[in-house]
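Trainee: What shape does this take:
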Amino acid sequence: MRRYARTLVGLALATTMVTGTAGWASGSAQRALTGPPPGTASWRADHSQGALPDPERATPAEVARFFRGLTARQREDLAVRHPLVVGNLDGAPVALRYQANALALRANHDPRYAHLDGGRGRQILAFDPRGRGQVAEVFGDLRSARRVAVVVPGSDIDAGTFDRTSDVYGTPAGMAKALYARTGPGSAVIAWAGYTTPVGLGVDAATGTLAEAGADRLARFTDGLAADGVPAPAVFCHSYGSVVCGLAASRLRVRDLVVLGSPGMRADSAAALHTRARVWAAKDATDWIGRVPNVRVAGLGHGPDPAAPEFGARRVPAEDARGHTGYFAPGTDSLRAFAAITEGTAR
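Mentor: Now for the predicted structure:
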């Protein structure tokens, strides 16, 4: 009987995702991008500044200590010779990463990335052209910011869709811009598309494989911010991004963890996340994610709804948000609440 019940729940999950969303069959399997950044072999062979920190093995704190021991000229020389490594090296100085990624983008002739050209004043904190491409961008002055936020997106996001002009508030750049506009001076917001996201709503979106790889990358990213002296951020996790954040929660150096439009965090409760951060959740009544069963059976599904009272997260008002990507729309209660969380004034 128990096996039969599990089968029925799994079938319900699959059926709901097929009929209630863009379609189970529309998804295509993705392979998570892992390992050190491109150019690592050349970096490892470079002994001009002694032994360089290994991009795969050195901790962000070790990377930060290494760069603090260099002169400005030595740092810039490494950025010029190894832009893809320095630009993606968690723990390296923020301004140096901007410079390195601007160089990497100018040298990259793939038309998919032309819109990210760092020469146009954009503050690109990470750029990896492999696969579908990964990118992170900063809005505001990260070096002087007293309050920082990080936006972690869900499915169908990569370097090409990072700042698409359609469905703007479903993109990391659009969400980050809206939050920064609401918080303004003294804050900085990072749009972080630094993991391989599911495409469509296939098996990848219903399992945790890509989220597990993304969680490792997100934890290292926040370690890098801390190593460079950036204040502990509030992290906003949209849709499948909340699965990433749930799996990373115990390792994240953050002060607030906010999920919106979440299918589940692969945890039974806020306490089960084992984080010292305050946990918040938002879900509007028109979000199709509400039709996805909050179960986890045979690897499918992501568990309880973080927005349900019994989960134990603090509630974010979202009554006037619309759909799955309306939480950051200007004028909404949810965006006002997100700004207050970022600024540290929410209770």
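
Trainee: Could you use CA atoms for every contact and neighbour count after this?
Mentor: Noted.

Trainee: now the strands for this structure?
Mentor: Counting by DSSP state E, the chain has strands at residues 123-128, 134-140, 147-152, 187-193, 234-238, 256-260, 278-282, 314-315.

Trainee: Now mean neighbour count and distance to Ala213 too, for those strands, in a markdown table please.
Mentor: Converted to a markdown table, the strands of the chain look like this (neighbours: other C-alpha atoms under 10 Å; distance: least, C-alpha to C-alpha, whole Å):
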| stretch | mean neighbour count | distance to Ala213 |
| --- | --- | --- |
| strand 123-128 | 26 | 16 |
| strand 134-140 | 23 | 14 |
| strand 147-152 | 27 | 14 |
| strand 187-193 | 27 | 13 |
| strand 234-238 | 27 | 15 |
| strand 256-260 | 26 | 19 |
| strand 278-282 | 22 | 22 |
| strand 314-315 | 18 | 27 |
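
Trainee: could you dump these to TSV with distance to Ala178?
Mentor: Converted to TSV, those look like this (distance: least, C-alpha to C-alpha, whole Å):
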stretch	distance to Ala178
strand 123-128	16
strand 134-140	10
strand 147-152	11
strand 187-193	10
strand 234-238	13
strand 256-260	15
strand 278-282	17
strand 314-315	20
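
Trainee: Any idea which of those strands gets closest to Gly174?
Mentor: strand 187-193 (8.5 Å; C-alpha to C-alpha).

Trainee: who does the closest one touch, helix- and strand-wise?
Mentor: On a contact count with 3 or more C-alpha pairs under 8 Å, 6 or more residues apart in numbering; DSSP states H and E, strand 187-193 meets strand 134-140, strand 147-152, helix 172-183.

Trainee: want to put them side by side, so please do this one too:
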Amino acid sequence: MGLGSWKRRGRRTLVAAALTTTIVAGTAGWASGHRQSPLTGPPPGTASWRADTTLGTPLPDPATTGPRRMAAFFRGLSASEQHTLAVRHPSVVGNLDGAPVPLRYDANSRALRVARSEARADARDTGLTPQARTTARVLAERCAELLAPGRRILAFDPRGRGQVAEVYGDLRTARHLSVIVPGSDIDLGSFDRTSDRYGTPTGMAKSLYKAARGRTAVVAWVGYTTPVGLGADAATGRLAEAGAPRLTRFVQGLTATGVPQPAVFCHSYGSVVCGLAAPGLAASDLVVLGSPGVRADHVADLHTRARVWAARDDSDWISKVPHVELFGLGHGADPADPSFGARRVPAEDAKGHTGYFAPGTDSLRAFTDIATGVLS
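Mentor: Next up is the predicted model:
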């Protein structure tokens, strides 16, 4: 690269960095009121689990036991012993990476019923503030929806804004697996909202599962604290840094139970999470769509054996976001730029920032081929 090119690149970087700083500074007052506290650490109820000696020996600590060792622990238990733990500690077992999938479904069903009952009681408690009663009523309704027949809830944590994972298809028999990682403004209350359907993880998951005609199981994963809006949280990697280990552990937990390595689809800010998780993520494919960057300058910097794909349609507003990283702001190079080195996913038919999984689009057809191993 000649001196003139370096100068032009340097000017573009400075301008982009200034623009990024301006955007964040201009929203700083608003964003400070929406700064999120990431949910970290072991599942709710861990203290009770640690104190349990029902099986005659201390149970493995969820905070220090990896998914493979946890899977081995459960394989050494009888069906009756597994059931006992799910009954005694549903919030732990339901979120325990490495625990058998059917046992997690059962545990989360129990945890949801407990949470619904407690929330209904709080909604009737006149000693609580009106806002607290309203929040409780909404949670009770949310739990009731998740308990609907046929839903497979692989994770449920009502703490904070709430986290959840839902499965489409049969993880025990699936030859392929896909995991959807969402971006901003997604939590327990919004992960399957009916508005902006294909901008939600369940909307993406259902669309992919249907398009693949059952050839891949799909998990809609809301297992990290997402940014709210376009403030400072969305412009920095703080929440992604907290979410990346959770994604890595979640996928390790699935593969430890015999599930195939997944294709991981990462939308918007979710691609920042995936980029940071990439070195330890046991994935066959890493697909970023509508990405603001993955905290890497080139695909080689992700240090992953997964095939890396990128999609962005021309009408996606994310293309106007400066693709730089400076002083902790911004998320680096544009993964959809050919110079990044990712494999291109066609997205001419997609519309806007949340249209990539819309039925009939070239992007969904390509995602389906990636998920089912047709494209490699």
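
Trainee: circling back: what would the helices and strands packed on strand 187-193 of structure 1 look like in JSON lines with distance to Asp128 of structure 1?
Mentor: Shown next, in JSON lines, are those (distance: least, C-alpha to C-alpha, whole Å):
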{"stretch": "strand 134-140", "distance to Asp128 of structure 1": "5"}
{"stretch": "strand 147-152", "distance to Asp128 of structure 1": "16"}
{"stretch": "helix 172-183", "distance to Asp128 of structure 1": "16"}
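
Trainee: Could you work out which of those reaches nearest to Pro231 of structure 1?
Mentor: strand 147-152 (6.5 Å).

Trainee: ok, and what's touching that closest one?
Mentor: Outside of strand 147-152 of structure 1, the residues within contact range by C-alpha atoms under 8 Å, 6 or more residues apart in numbering are 142, 172, 175-176, 186-193, 230-238, 241-242, 342-344.

Trainee: Contact partners for Leu302 of structure 2?
Mentor: Gly275, Leu276, Ala278, Pro279, Ala296.

Trainee: Is it possible to get JSON lines of these that adds neighbour count and distance to Lys7 of structure 2?
Mentor: Below are the contacts of Leu302 of structure 2 laid out as JSON lines (neighbours: other C-alpha atoms under 10 Å; distance: C-alpha to C-alpha, whole Å):
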{"residue": "Gly275", "neighbour count": "27", "distance to Lys7 of structure 2": "28"}
{"residue": "Leu276", "neighbour count": "24", "distance to Lys7 of structure 2": "30"}
{"residue": "Ala278", "neighbour count": "25", "distance to Lys7 of structure 2": "32"}
{"residue": "Pro279", "neighbour count": "16", "distance to Lys7 of structure 2": "33"}
{"residue": "Ala296", "neighbour count": "21", "distance to Lys7 of structure 2": "21"}
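
Trainee: Closest one of those to Thr64 of structure 2?
Mentor: Nearest member of those to Thr64 of structure 2, counting by C-alpha to C-alpha, is Pro279, at 20.2 Å.

Trainee: Can you list the residue ranges for helices in the stretch 251-376 of structure 2?
Mentor: Using DSSP state H, counting those that start in this stretch, the helices of the stretch 251-376 of structure 2 run over 270-277, 362-371.

Trainee: So which bit of structure 1 is the shortest one matched to?
Mentor: Right, the one you point to is helix 270-277 of structure 2. Helix 270-277 of structure 2 falls opposite residues 241-248 of structure 1 when the two are matched by TM-score structural alignment.

Trainee: cool, stretch 321-328 of structure 2 as well?
Mentor: If you align by TM-score structural alignment, stretch 321-328 of structure 2 falls on residues 292-299 of structure 1.

Trainee: Residues contacting that stretch, please?
Mentor: If you take C-alpha under 8 Å, 6+ apart as the criterion, stretch 292-299 of structure 1 is touched by 6, 9-10, 12-13, 16-17, 20, 207-208, 263-264, 266, 301-305.

Trainee: what's the most distant pair in the contacts of Leu302 of structure 2?
Mentor: Spanning the widest gap among the contacts of Leu302 of structure 2 are Pro279 and Ala296, at 11.6 Å by C-alpha to C-alpha.

Trainee: on that earlier part again, endpoint to endpoint, the match of stretch 321-328 of structure 2 covers what distance?
Mentor: 15 Å (C-alpha to C-alpha, to the nearest Å).

Trainee: hmm, back to that, could you provide the helices of the stretch 251-376 of structure 2 in a markdown table, with additional columns for distance to His176 of structure 2?
Mentor: Listed next are the helices of the stretch 251-376 of structure 2 as a markdown table, based on distance: least, C-alpha to C-alpha, whole Å:
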| stretch | distance to His176 of structure 2 |
| --- | --- |
| helix 270-277 | 19 |
| helix 362-371 | 7 |
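
Trainee: where along the stretch 51-200 of structure 2 do the helices fall?
Mentor: 67-75, 79-88, 90-93, 101-124, 130-146.

Trainee: To Lys210 of structure 2, which of those lies closest?
Mentor: Across those, closest to Lys210 of structure 2 is helix 130-146 (C-alpha to C-alpha), at 20.3 Å.

Trainee: in the closest one, what's buried?
Mentor: Along helix 130-146 of structure 2, these residues count as buried under the neighbour rule (16 or more other C-alpha atoms under 10 Å): Ala132, Arg133, Thr134, Ala136, Arg137, Val138, Leu139, Ala140, Arg142, Cys143, Leu146.

Trainee: elements contacting it?
Mentor: Where contact means 3+ C-alpha pairs under 8 Å, 6+ apart, helix 130-146 of structure 2 is packed against helix 101-124.

Trainee: State the distance from Gly299 of structure 1 to Thr71 of structure 1.
Mentor: Taken as C-alpha to C-alpha, the span from Gly299 of structure 1 to Thr71 of structure 1 is 50 Å.

Trainee: more neighbours, the two?
Mentor: Here Gly299 of structure 1 and Thr71 are compared on neighbour count by other C-alpha atoms under 10 Å; more neighbours surround Gly299, at 13 against 10.

Trainee: Against Thr209 of structure 1, how distant is the more buried one?
Mentor: Counting by C-alpha to C-alpha, the gap from Gly299 of structure 1 to Thr209 of structure 1 is 9 Å.

Trainee: what's the answer for Ala114 of structure 1, then?
Mentor: According to C-alpha to C-alpha, Ala114 of structure 1 and Thr209 of structure 1 sit 30 Å apart.
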